[in-house]
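1. Task: produce atomic coordinates for the following.
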Amino acid sequence: MEKLFSKEELDEIQKNAADNFEYYWNVVVIDGQSNEKTIKTISKHKHLVFVIGNTDTGFNHLNDRHGYFSFQNFWIQNNEMKFKLDNPSKFHPKMMPIIDYVKIADAIFCHENKNVTKNHSPDLFDKYTGVHLFEEGFQEKYHLITYKDTKIVHTMFPDKKKYNKKVRFKYGKGIVTTKLKYTPADSYNDLLVPYENKDKITVYSILIRKFYNEKVERFIIQQHDSEGNPETHYILGERDFENFESFNRETLNLFQTADLGELEDIMAQIEKSKK
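-> All right, here's what the predicted structure looks like:
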């Protein structure tokens, strides 16, 4: 169930913002004892209040759902009440999360931009739709949602999905990991790209394994059982290597952020063949 701020919590946040305005104004506060209601910043011009929040509201929700480098998956129910992978609009990849988000919110928060026709929850929120002009000369349209009759930010997101990767597969890419095993009998280095369902159980994965004893690297797609354990392997190819190669942070980040569309198409075909 969605966890939004209650009237009492909103009152508490507003009182904190008013009593400690100079402390939060136009700075980013890092608090080692923060909670959902902790204020991160108050914007320079419109005095919008950004709180840490949770997965459903506030800065954490905004950044996890719409930040370009967020790797969380979100799921929605379709008309048949079945869950499908959502693809919420993403911010420009060069944006600095809290810094640029605040600038955009300040730019579009005004009475002229209040959007009353496309506000799906007018009893809970106020919605503002406007255009922000960047220093580089381009402009983009955004939607800002604040708690009703307050300046507390619920969320904000781009109008278009111009920075989104195309969704080709019904499961969401999880966190890419590496594993190293080194014994005289069996030595290898793995890079694993999991694809998860709504319950965060791995259904498919891309496995690149360097077999050190054989000096061979194999590219594998794995199909997992209902508990997330690999049960079927599809070897796509292999290559020889010399010396002691291993997966580094750069390779890890590459597979985390890259569009793996061709491999996702293969997994989609495997999934389709099961039916």
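2. use CA for all of it now, contacts and neighbours both
-> OK.
3. Helix or strand for residue 23, just tell me which one.
-> Using DSSP states H and E, residue 23 falls within helix 21-24.
4. Tell me which helix or strand comes right after that helix.
-> Where DSSP H and E defines the elements, the next helix or strand beyond helix 21-24 is strand 39-42.
5. to compare against the first, here's another:
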Amino acid sequence: MEELLTENEIVKILEEARKPEYQEDYLFSLTSDKLHIFKVSKKGLIFIHGDNHTGMEHIQLRHSITSRKLFEKDGSFDNPTKFNLAPVEYSFVADSIYVPENLNSEKNVRPEMFDLYIGDFKQRDGKVFSYRLILYRSTKIVHTFFLTNSSKPFNKKINLPVRQGWSSGKWDTMSGLQTFSINYLDLANIVRFTIFLRCIPKIRKERWYLIVNDHFGTPTFTHYLHEEDMKNIIDTPFRMEILDFQDLSAIDKKIKNIIKGTYEFEKNFSLYSEYKYQ
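-> Next up is the predicted model:
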């Protein structure tokens, strides 16, 4: 259940935000408590640490491109829009949206609680994105802030009922073999799929596999996907960083079809066609 700020909490935040130190343009505070203030923008917008339901924590978990959290809504899996902003950029972009002409009462579904601003922001590369800024009513405390482009340009191309975790990697110093794993977890944090990559410098090949687990997280079978030429030998930590944001939509599509029971296994893997995702 959604837990928003109480009237007493709002009063405390507004009183704290009046302190002179928050007027420093380049001050970003290290925060850990729900009511701690991360930043007060030039226009006075107040970004609090918050939690899963409101403030910076909510914004980052739900809308940051780095978030690996899975969301559920009305019995199905939600796919909130993502953006590629760093936390220190939030206040700058939000200030550009916070102008009187962007105040929108028609699309505000909870006017008794919030003020809604909708506007466009032009990035350095010339691309224009539409954002929604939601403030607690008659205050400048930011409840949430997110990109609203229907194309969802920074979301994964394939929407899955599992979330992609962070990659892990190993390097065998004797053979030079590198192995990488990317887990896909369900709402109960059970690993349901694992992308497994072997980089073999001796033959300059990369071999990709998909490990499919049952609903307990126990491996059921490993499915060979494809082989690629190894163009460069990349240090393990850097390759992990690349994998974390690489377009894996071709593999994601296979995962989606396996979940739906519509994936056509190759001849040698036809015995796994009876696998049912639960």
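6. related to what we said a few turns ago, mean shift between the helix holding residue 23 of structure 1 and structure 2?
-> Compared with structure 2 after fitting, helix 21-24 of structure 1 deviates on average by 3.7 Å (mean Cα distance after the TM-score superposition for structure 1).
7. Next, the buried residues of stretch 147-161 of structure 1.
-> Neighbour-count burial for stretch 147-161 of structure 1, counted by 16 or more other Cα atoms under 10 Å, picks out 147, 148, 151, 152, 153, 154, 155, 156, 157, 158, 159.
8. Which one of those is nearest to residue 109 of structure 1?
-> Closest approach between the buried residues of stretch 147-161 of structure 1 and residue 109 of structure 1, by Cα to Cα: residue 151, at 9.2 Å.
9. how many neighbours does the aligned partner of residue 105 of structure 1 in structure 2 have?
-> Under the alignment (TM-score structural alignment), residue 105 of structure 1 maps onto residue 94 of structure 2. Other residues near residue 94 of structure 2 come to 23 when the count uses other Cα atoms under 10 Å.
10. and residue 94 of structure 2, that one's in a helix?
-> Yes - when DSSP: H, G, I helix; E, B strand; the rest coil is applied, residue 94 of structure 2 is found to be in a helix.
11. if I look at it, how far off is residue 104 of structure 2?
-> From residue 94 of structure 2 over to residue 104 of structure 2 the distance is 15 Å, taken as Cα to Cα, to the nearest Å.
12. cool, and residue 183 of structure 2?
-> 41 Å.
13. Looking at those two, which one has more neighbours?
-> Legend: neighbour count by other Cα under 10 Å for residue 183 of structure 2 and residue 104, higher for residue 183 (20 against 15).
14. Test my guess that that one contacts residue 164.
-> Yes - assessed by Cα atoms under 8 Å, residue 183 of structure 2 is found in contact with residue 164 at 6.1 Å.
15. if we can go back for a sec, quick check: nearest residue in space to the match of residue 105 of structure 1, chain neighbours excluded?
-> Of all residues not flanking residue 94 of structure 2 in the chain, residue 133 sits nearest, at 6.7 Å (Cα to Cα, 6 or more residues apart in numbering).
16. Quick check: which element contains the counterpart of that neighbour in structure 1?
-> When structure 1 is aligned by TM-score structural alignment, residue 133 of structure 2 is paired with residue 144. Per DSSP H and E: residue 144 of structure 1 is located in strand 139-147.
17. what's the spacing between that strand and its chain's center?
-> 18 Å (Cα atoms, centre = their mean, to the nearest Å).
18. residues contacting the spatially most central residue of structure 2?
-> By Cα atoms, centre = their mean, structure 2 has its centre lying nearest to residue 67, at 2.9 Å. Each residue near residue 67 of structure 2 by Cα atoms under 8 Å, 6 or more residues apart in numbering is listed here: 60, 61.
19. all helices of structure 1, in order?
-> Using DSSP state H, the helices of structure 1 run over 7-19, 21-24, 58-66, 97-108, 249-257, 261-273.
20. and the ones you listed as a markdown table, adding distance to residue 52 of structure 1?
-> Listed next are the helices of structure 1 as a markdown table, based on distance: least, Cα to Cα, whole Å:
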| stretch | distance to residue 52 of structure 1 |
| --- | --- |
| helix 7-19 | 11 |
| helix 21-24 | 13 |
| helix 58-66 | 5 |
| helix 97-108 | 11 |
| helix 249-257 | 25 |
| helix 261-273 | 34 |
